[in-house]
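Chemist: quick one: sequence plus predicted model below, questions after.
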Amino acid sequence: MSRFFDAIAPVRYEGPDSSNPLAFRHYDPDEIVLGKRMADHLRFAVAYWHAFAYEGGDPFGGPTFQRPWYPQDDMARARLKADVAFQMFDILGVPYFCWHDADIRPEGATFAESLRNFEAIIDYFGDKMAGRDIGLLWGTANMFSHRRWMAGASTNPDPDVFAWAAATVKTCMDATHRLGGQNYVLWGGREGYETLLNTDMARELDHMGRFLNMVVEYKHKIGFAGTILVEPKPQEPSKHQYDYDAATCIGFLRKYGLEGEVKLNLEQGHAILAGHSFEHEIAVAAAEGMLGSIDMNRNDYQSGWDTDQFPSNVPEVALTYYHILRAGGLGTGGTNFDARLRRQSLDAEDLIAAHAGAMDVCARGLKAAAAMLADGGLETALRDRYAGWDTPRAQRMLNSDLDALFQQVLAGEIDPQPRSGRQEWLENHVNRFV
């Protein structure tokens, strides 16, 4: 059993006046927000890869962290890593965690050896989950780190890699199902291209569409009741990724007949890389009924790459949860902290403080979002702005044709007078709550 976190007591809610850096000041899991427990709105999860597998490296330098379970190439250390992980879940009181297969087991010399390692750790997870109030928000397969994935997984020009990807996803779906996972995620880290000079894009997209249909078929075959999710990201590591943003993914899902089977796992940092705000991505997914789950983090706006920092901007988070609440909540999804420590943050306490602070930021954002909804000011302004479309006259316009509308305008029956969008008023309104 690890002693990594032994000096750290469980994080408890102490209220906004607390000065304890390892206490919740805003996250009270049992507080009722819009008729539901705060914990049930937020559905927090810890990302196994960033919290326990990340070694503190970046594109310009090697590892800075020293952990008792490094190097991560041995089953004994994989079990030690799991001991540490569940100790942290207990300290934070989070209801969920998430993993990639490569985060939790050492790579074997063959697929069969890797699978034996993986299944042994899944057994170990199952034992640890028994008797604990902790569940699996989602599992997924890492199909971007190993050199076999350098040209993609389902989009790889080599059909043998496609088959290896299918076998990998099958094992991860089986494990997710066995642990009672709420969702299964596919993130195409290298499903894209580095140059069009060697890329048959139409073929790759068709293969990716077929692969995702295989995933859905297998979901039904094994009776997995969770949601299948895809995660948009525009670039990095690929020059261009086929899952660029929410709208691109929705178009892809509709093209391949998957819009009724697959939803989106949206990430704040990926939205920024795509040139969007997080609330934009959530609003797009919600408008199409495809909002599934979120990865909560942030980017450094000066760095220009996916820094995966813990959230700290309450106004941004408040608008995120405002759109989530308007959409009816996260359903089987949750708030996964796909975030990692800065490479200079070396201590065990840093890992706890980062998650506790992020949970507080999300709690503040959720409460602000709920207050905005309860106030109704934004909803009223929205209804007023589009009220003209609720009239019989406007509905006749929609059911008319270009020539008839031309005749009305020409006759002077229609003479639009612009109205203020009142953006600054609405921004001031939001600032009352955040």
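Modeler: Perfect, thanks for sending it.
Chemist: rest of the way, CA atoms for contacts and neighbours
Modeler: Fine.
Chemist: isn't residue 182 up against residue 173?
Modeler: No: with contact defined as Cα atoms under 8 Å, residue 182 does not count as touching residue 173 (11.2 Å).
Chemist: ok, these two, which is more surrounded?
Modeler: residue 173 (26 against 22; other Cα atoms under 10 Å).
Chemist: grab the most central residue of the protein for me.
Modeler: residue 295 (2.7 Å; Cα atoms, centre = their mean).
Chemist: what about it, distance to residue 407?
Modeler: 51 Å (Cα to Cα, to the nearest Å).
Chemist: can you give me the neighbour number for residue 243?
Modeler: 23.
Chemist: and for residue 313?
Modeler: For residue 313, using other Cα under 10 Å, the count is 15.
Chemist: re earlier: tell me who's in contact with the residue nearest to the centre of the chain.
Modeler: Contact analysis of residue 295 by Cα atoms under 8 Å, 6 or more residues apart in numbering lists 265-268, 335-338.
Chemist: putting a second one here so we can go through both:
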Amino acid sequence: MALYTAQQVNASKRQKTALRDLSVRANVTVETNEYFAGFPKIEYKPDATVDETLCYRFYNASEKIHGRTMEEWLRAAVSFLHAFHSYSDSGTGRFDSTVLNNFSRSWDEGTISLESYKRRLRAAFEFYSKIGVKYWTVYDRDLAPEGDTIEETNQNLDEMIEFVLELQQRTNIKPLWVAANFHSHSRYYNGACTSSEPHIISCAGAQLKKAMEIAQRLGADCFLFRGTREGYSSTLNTDHSKQLRNYARLLKMTAGYKERLGYRGQLLFEPNFEDFHSTCINVQNYDFDYNKTYYRYDYDTTSAICFLKHYNLDKLEFKISTKPGHQLVMASAYGMLGSVDCTSITSPPKIREATLLMKAVVEHGGLQPGGLNIGLVLRPDSTELKDLLVAYINCIDIYAKGFRIAAKLIADSTFAKNLQQRYLGFHSGFGSRFVNGEASLEECEEQAKKLNQNTESVQQTSGRSEHWEAVFTRYCNSVRF
């Protein structure tokens, strides 16, 4: 299988001259009002009226709660892919290319020249600075276009990295994580690390090597691995054991190169929580029947942890980047929580969801060096620049409010006291011996016989779930700041 389609090669050749002509770095001064003219730097205004949406009512970055600032607890990062690159697809296989072409941005001209990428990055850093975040997340292919060869692709990336470094130094903003994009190019339609073609795996390895070098140069706190298409469409033509071993080998190679490179960032592994239909990408000359079933190897947190532990990858410092909710709880329970993927294709979280998330984060002890990766796709009729600002301001503010509520209910110890009482039976007698590993099945039998003599003691105590859900709801609805 060709690594590049004829159409892609021709398109790249047509722009080759333009790319070379634009090889001189553009001025990287981040002008306060270059692209977001007229919009102020977003500030904390707890007394703002309900229709003042260009401010934070709950997020006060420097305010200390539970020994850390809100900025340190949330570690909010803006997804460059969702906020900036998805709107300027130009047919290159980015997310939502058929839906979001109606968004017109002054920094986009509809080309894939290096100058176009630089304008988009200048706009992004102006945006990050205005809403007051210190982190961003980015895939390698969102920084520069692919060339006809690996050498040309890496040359494009090297030029852009120098450009980004100056932007970061001027704004004091750095990546929460950098990742290799295995979802856009047609070469990976049948998997990157689990492909049946060795030369495809070699391309994935080369891309991982360069992406990690980028992460080190940009000072990324983490390096994210997301095998978007690692799976199979039919078990009849698949050697699953070989594919899983190859998958693990490439991750071990990545960890090994991290050590040789001297990169100190956290390795993150992100499962593919969505089904194939919702994450499949429009790729040029990629004809695939979306109605066919596609099975993923790492479809949730538990399957991902099983994979990492089976191949001893957890010992190579891999942690899980997870979705909120049950997936986050499982990652934390197994001691594998590394970061949270808060990207959404619909709307910001409900306050209940945000509070549960931040409660889990606080109880876990924080996410450092991970954080909250926030990515939103605007509604089709939200075409103004203000809509982009308000969307991210509102989302960060919801997580900030959720954090304040979570901090309050944790400080009150109401739920902690209930948990202690509910599991009190494990503090003495048979329960204590069971927890400490001192009990046997014979002792379980003896205990069960004693219970048969007293039928009342066999009755289960109510967990009072309805009561505690109601208490939690009242916290969400009634806490005032």
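Modeler: Received it, and whenever you're ready, just let me know what you need. These numbers were taken from a predicted model, which means no experiment stands behind them.
Chemist: now the TM-score, please.
Modeler: The TM-score (TM-score structural alignment, normalised by the length of structure 1) is 0.91; 415 aligned residues with a Cα RMSD of 1.9 Å.
Chemist: which residues are in contact with the aligned residue in structure 1 for residue 359 of structure 2?
Modeler: Correspondence of residue 359 of structure 2 to structure 1, assessed by TM-score structural alignment: residue 322. Neighbouring residues of residue 322 of structure 1 by Cα under 8 Å, 6+ apart: 366, 369-370, 372-373.
Chemist: and the counterpart of residue 337 of structure 1 in structure 2, how many neighbours?
Modeler: Aligned by TM-score structural alignment, residue 337 of structure 1 pairs with residue 374 of structure 2. Neighbour count of residue 374 of structure 2, defined by other Cα under 10 Å: 23.
Chemist: pull up the distance across stretch 326-343 of structure 2, start to finish.
Modeler: So stretch 326-343 of structure 2: terminal residues 16 Å apart, Cα to Cα.
Chemist: may I see the buried residues of that stretch?
Modeler: Applying a neighbour-count criterion of 16 or more other Cα atoms under 10 Å, one finds 327-332, 336-343 buried in stretch 326-343 of structure 2.
Chemist: now, the residues you listed that are in strands?
Modeler: Using DSSP state E, the subset of those located in strands is 337-341.
Chemist: and these, which two are the farthest apart?
Modeler: Farthest apart among these by Cα to Cα are 337 and 341. That separation is 11.3 Å.
Chemist: got any residues that touch both of those two?
Modeler: In contact with both residue 337 of structure 2 and residue 341: 321-322, using Cα under 8 Å, 6+ apart.
Chemist: count of neighbours near the closest residue in space to residue 343 of structure 2 that isn't next to it in sequence?
Modeler: For residue 343 of structure 2, ignoring the flanking residues on the chain, the nearest one in space by Cα to Cα, 6 or more residues apart in numbering is residue 375 at 4.1 Å. Residues within reach of residue 375 of structure 2, counting by other Cα under 10 Å, total 25.
Chemist: secondary structure class of residue 269 of structure 1, three-state.
Modeler: Three-state call for residue 269 of structure 1 (DSSP: H, G, I helix; E, B strand; the rest coil): helix.
Chemist: do you know how far it is from residue 174 of structure 1?
Modeler: For residue 269 of structure 1, the distance to residue 174 of structure 1 - Cα to Cα - is 29 Å.
Chemist: out of the two, which sits in the busier spot?
Modeler: The neighbour comparison of residue 269 of structure 1 against residue 174 (other Cα under 10 Å) goes to residue 269, with 27 against 17.
Chemist: hang on, the more buried one packs against residue 310?
Modeler: No: look at residue 269 of structure 1 against residue 310 with Cα under 8 Å: they stay out of range, at 10.2 Å.
Chemist: show me where the stretch 201-350 of structure 2 has its helices.
Modeler: 240-261, 276-279, 301-310, 326-333 (DSSP state H, counting those that start in this stretch).
Chemist: among those helices, which is nearest residue 60 of structure 2?
Modeler: That would be helix 326-333 among those, by Cα to Cα, at 24.8 Å.
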